[in-house]
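K.L.:
Pasting the sequence and the predicted model now:
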Amino acid sequence: MVSTTKIKSVDFYRKIPRDLTEASLSGAGLSIIAALAMVFLFGMELSTYLAVTTNTSVIVDNSSDGDFLRIDFNVSFPSLSCEFASVDVSNVLGTKRLNLTKTIKKVPIDPYLRATGAEVHSTSGLHLINHGDEDHGNNTYAAIPLTGATFDKFSHHFQILVVNFYAPWCYWSNRLKPSWEKAAEITRQRYNPETDGRVLLGSVDCTEETTLCKRNHIQGYPSIRIFRKGSDLKEDHGHHEHESYHGDRDTESILKMVEELLKPIKKEDHKLALDGKTDNVVSGIKKAPVSGGCRIVGYVRAKKVPAEIIISAHSGAHSFDASQMNMSHYVSHLTFGKMISERLLTDMKRLMPYLGLSHDRLNSKWFVNEGQFAANVTIEHYLQVVKTEVVSRRFGQEHSVIEEYEYTAHSSVAHGYYYPVAKFRFDLSPMQVLISENPKSFSHFITNVCAIIGGVFTVAGILDSIFQNTLRLVKKIELGKNI
């Protein structure tokens, strides 16, 4: 067997008996400084080891999400009614999708962007509305003309006040005119306003009574509103909650609507049955907006070619006054591609400093038309979109952590002859940015830590030896002088 003495002979770290060593004040100070230097250098090395270093390259787009791109958005329009708000998508290939509804949610809002009601569902089939026989006679309405001064008086007097808000220049208003006149006349004969007092058909010329029409959030012509007297009276300035009629506009349909409205009302006492609530469902009637704004939330899927999303007022049986339309809006968010899952949030926080950070260029921004040129203005956003992919290499494996689309945005306003819109034009780059993470190996970190400890220890020992030898030399010189 190998003796213990021979084994000890290979000891690199030979021990000096403690009795033969001597501690010094200078050595203690130098040891403290060396220890602090070790801790400081270790912290710097650890920080370098934990830091993320990346390489950025540009390659041909090899997206894994197919030929279609998902676009999520939340845009608020303080001056666009949900009754007519429409989202359209078109691209350079000629594909057009109009008035998307399946993935779009519309919520009425006030000028301060606060929700004022439940989700509004688009009215379909307006282009199929029956208008009855056209009449090219004079444009004078036979229905009772209402003004700002008389409107509240009539709405508080009659149990049902049905009002046609129209514009004399409007094609659809003029198509409704003969049916409305005839229905108003027949209604007066059947339900005499002086002896019956339950219903009245009136009309408001919005070119003359602009304040009254704005108060009732009229944005499309003609708009038929139904005002009920009774328990639905709001305390807000005495305004009545009201409903909109979207049914056929021929005389027979209008009269049928009036009769259905009168069924729950007793003629003898002029009171609404069941406090104004009834199980009767009148065809074509929906709750009218109590505010003139709309928040549009949802997503669309578009082919990966230059395309545009257009948000505008649209109807198959209404006209709009372009000079009175304001497409100012607030973009809460607009993002391209898949939504990042909760599972990736940790890596997102770690890698976010290395991304372009341009994926929210429009987020939380106002785009407002102001001054005398605010009307009839289209707001356009031009978006250059590029895909960014971050590849992480951890524990010897490579995997894609983040796939997102970043964009730069340029916005402008333009006057036009057509109805103003809000337009989001986007063009996708055929290239993508690839960011690769380069993690440091743990063995490299341990090697550097050992080098730090050994190096500082050795340098401190050398400095201490120099200091001690210098002191001995000085003492010898002083001793020689004394002799």
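P.N.:
Received, thanks. What you see is a predicted model, and the numbers here were worked out from it, not measured in a lab.
K.L.:
going forward, measure contacts and count neighbours with C-alpha atoms only.
P.N.:
Will do.
K.L.:
could you pull out the helices for this structure?
P.N.:
With DSSP state H as the criterion, the chain has helices at 4-8, 25-50, 151-157, 171-190, 210-215, 251-262, 345-351, 442-482.
K.L.:
what angle do the fourth one and helix 251-262 make?
P.N.:
Orientation check (axes from the mean of the first three to the mean of the last three Cα atoms, to 10 degrees): helix 171-190 against helix 251-262 gives 60 degrees.
K.L.:
Measure how far helix 171-190 is from the centre of its chain, please.
P.N.:
Relative to the centre of its chain, helix 171-190 is centred 43 Å away, using Cα atoms, centre = their mean, to the nearest Å.
K.L.:
Just list what that helix packs against, helices and strands only.
P.N.:
Where contact means 3 or more Cα pairs under 8 Å, 6 or more residues apart in numbering; DSSP states H and E, helix 171-190 is packed against strand 199-205, helix 251-262.
K.L.:
Go through these and pick out the most buried.
P.N.:
For these, ranked by mean neighbour count under the definition mean count of other Cα atoms under 10 Å, the leader is strand 199-205 at a mean of 24.
K.L.:
contact partners of that strand?
P.N.:
Residues outside strand 199-205 that contact it (Cα atoms under 8 Å, 6 or more residues apart in numbering): 141, 143-147, 158-168, 184, 187-188, 191, 193, 213, 258, 262.
K.L.:
how far is stretch 246-264 from where the chain is centred?
P.N.:
So, by Cα atoms, centre = their mean, the centroid of stretch 246-264 is 40 Å from its chain's centroid.
K.L.:
Endpoint to endpoint, stretch 165-174 covers what distance?
P.N.:
With Cα to Cα, to the nearest Å as the measure, the ends of stretch 165-174 fall 12 Å from one another.
K.L.:
Against that first model, consider the following:
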Amino acid sequence: MSALRKAHFYRRVPKELTEGNALGGVVSLVGIVCSAFLVYSNAAAYLTTAVRTKLVLDLNTEDHIELAFNITMEGLPCRFTAIDFFDVTGTKRLNISRDIMKVRVSSSDGHILGMGEEEEWTDDVEHDDPDESNRQAHELASLIAEEAEGEAEDVPMLIGGATERDTKERRHFSAFVNSKDFVMVAYGAPWCPWSRRMEPVWKALHMTVLTSPLHDTVALGRVDCTVEKQLCASQQVSAFPTLRIYRAHDTHSHENYHGDRTVEALHDFLQESVEGMEEAAGFHPLTHLSHRAGEGCQVSGGVLISRVPGSLRFSAQSPQAAHSFDPLMMNASHHVSALLFVPPLFDRASHIEWSSQLTTHSLGAIIDPGEAALRQETFVMHEQATTLKHYLKVVPQRKVAIDGHVSDTFQYSTNYNEFRPTDLKPHAADPQQRLVPNAVFSYDISPYRVVHREERQSLGSFLTQLCAIVGGCFTVFGLIDSALFYGVKAVKQD
């Protein structure tokens, strides 16, 4: 027992041997308040999760990541919209269709036309002056009658803006469309080989129509877009040849012909169309309105890419390589709804649900299924024959939650530039000189990874700091009390 008494470090001093004063009481109260505040702060820090960020070399062995996107090409029809992929390893994928969905949209107001929508009906369409249209139609009907009698050339009428030099051969476009109930116009260009191949077929079809009952209902015309640039621009024709159908004397409405370009196929199509018009005559009282001139394409999906620099390109391509494109008529303006880099086999649903539960968590806005610098942004082509280029610097990120949940995402910054070749020629032999305008997204993935890790203070560290706070406050305020006591005592003695 005596040995234990000797080992007692905290021996008691009899109370009658101690002395207290008012100044010492003030110091003691301040010390208690400070100790309580520091203890509370330490406890709050122990209960709060902190985020530690560090930069490490990315040693991830995954071969591919997914580039997911939702982009609307506002002036490029879906049938001509192609997605190509290139990277520095030599990988080249042209006209990608796997995991890609295209939806036709109107370039005027952006509403979705749908995959199979060919026409819509409305009774609220503005028409030109009926008297003027009837007068022009009468003049053109007389000219077509002369052609049928052999007084005109045996070729389809060349239509465009009326001029005083050749008013017999050329007629105003609206007058030609108003001449018959069913008008089919071939837009072409002399430098286009597919347009040149179409000429004899179109002439033969024209002669077939003139000598058949279709002549009373059908009119065939042709437009040289190298001459009638304004007309082709107003009709938004950029691929040659384009076979366009106008019904019910409406110059603002059209359908495109997508069938075979043979006399037999075209003649059968005209017969079926005229028969369908006769069957539907008087059935629908509303005015026919095919989709307005101008069609865009909403492209969404994902492409697997390697972890090397590469490019994703949206451009115009003919499905059967049966069209030529005029770069001066193309429009590469586009709207980016979202563009994300995500790991392959990414479970978006569960990740988004998990992220939504942590909106007030310490990681805050860092937790996201993918940080998109391009989101709900529109890029407009300000000059003709311009390529719109985006440069993306991608940084891999890893977020480790306190419960061990690991989330790999990618953040990126972007720069934008409009590039216009100085030697662009629409009919040049060199493919590089006749590239049509397109939208390009070039990316480069960083070899470093940013790691955000949630950490919580350990119990041992909390207890250590708690003891340091209590003992430190007791010692510091004890020294202050001693200094004040002996200082006051010395002053009184003097």
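P.N.:
Yep, it's here. Computed from a prediction, not measured in an experiment: that's the story for all the values here.
K.L.:
Once they're superposed, tell me the TM-score.
P.N.:
Taking TM-score structural alignment, normalised by the length of structure 1 as the basis, the two superposed chains have a TM-score of 0.70; 422 aligned residues with a Cα RMSD of 4.5 Å.
K.L.:
quick revisit: turn the helices and strands packed on helix 171-190 of structure 1 into TSV, including distance to N62 of structure 1.
P.N.:
Supplementary listing: those in TSV, determined by distance: least, Cα to Cα, whole Å:
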stretch	distance to N62 of structure 1
strand 199-205	58
helix 251-262	58
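K.L.:
of all the ones you listed, which lies closest to L25 of structure 1?
P.N.:
Nearest to L25 of structure 1 among these is strand 199-205 (101.4 Å), distances taken as Cα to Cα.
K.L.:
so which of the helices of structure 1 gets nearest R97 of structure 1?
P.N.:
R97 of structure 1 lies closest to helix 171-190 among the helices of structure 1, at 24.5 Å (Cα to Cα).
K.L.:
how big is the offset of the closest one relative to structure 2?
P.N.:
After superposition onto structure 2, helix 171-190 of structure 1 sits on average 2.0 Å from its aligned residues (mean Cα distance after the TM-score superposition for structure 1).
K.L.:
That helix aligns to what range in structure 2?
P.N.:
Helix 171-190 of structure 1 corresponds to residues 193-212 of structure 2 when matched by TM-score structural alignment.
K.L.:
What lies in contact with that stretch?
P.N.:
148, 154-156, 188-190, 215, 218, 220, 240-241, 261-263, 266-267, 322-324.
K.L.:
Report the buried members of those.
P.N.:
With neighbours counted by 16 or more other Cα atoms under 10 Å, these contain buried members at 148, 155-156, 188-189, 215, 218, 220, 240-241, 263, 266-267, 323-324.
K.L.:
In the residues you listed, find the pair that's most separated.
P.N.:
Using Cα to Cα, those span at most 32.3 Å, a distance reached by A148 and S324.
K.L.:
thinking again about what came up before, of the helices and strands packed on helix 171-190 of structure 1, which approaches V377 of structure 1 most closely?
P.N.:
Proximity to V377 of structure 1, assessed across those by Cα to Cα, is greatest for strand 199-205 (24.6 Å).
K.L.:
against structure 2, where does the closest one fall?
P.N.:
Strand 199-205 of structure 1 corresponds to residues 218-224 of structure 2 when matched by TM-score structural alignment.
K.L.:
Report the mean positional deviation between the matching stretch and structure 1 in the superposed frame.
P.N.:
Its matched residues in structure 1 lie on average 2.3 Å from stretch 218-224 of structure 2 after superposition (mean Cα distance after the TM-score superposition for structure 1).
K.L.:
With stretch 32-42 of structure 2 instead?
P.N.:
Looks like 4.4 Å for stretch 32-42 of structure 2 (mean Cα distance after the TM-score superposition for structure 1).
K.L.:
list the buried ones in that stretch?
P.N.:
Across stretch 32-42 of structure 2, burial judged by 16+ other Cα under 10 Å covers 34-35, 38-39, 42.
K.L.:
S223 of structure 1 -> structure 2?
P.N.:
Counting by TM-score structural alignment, S223 of structure 1 corresponds to T242 in structure 2.
K.L.:
Its match touches Y187, doesn't it?
P.N.:
Yes: taking contacts as Cα atoms under 8 Å, T242 of structure 2 lies within contact range of Y187: 5.1 Å.
K.L.:
what's near enough to touch K180 of structure 2?
P.N.:
Contacts for K180 of structure 2 were tallied using Cα under 8 Å, 6+ apart; they are 137, 216-219, 248-249.
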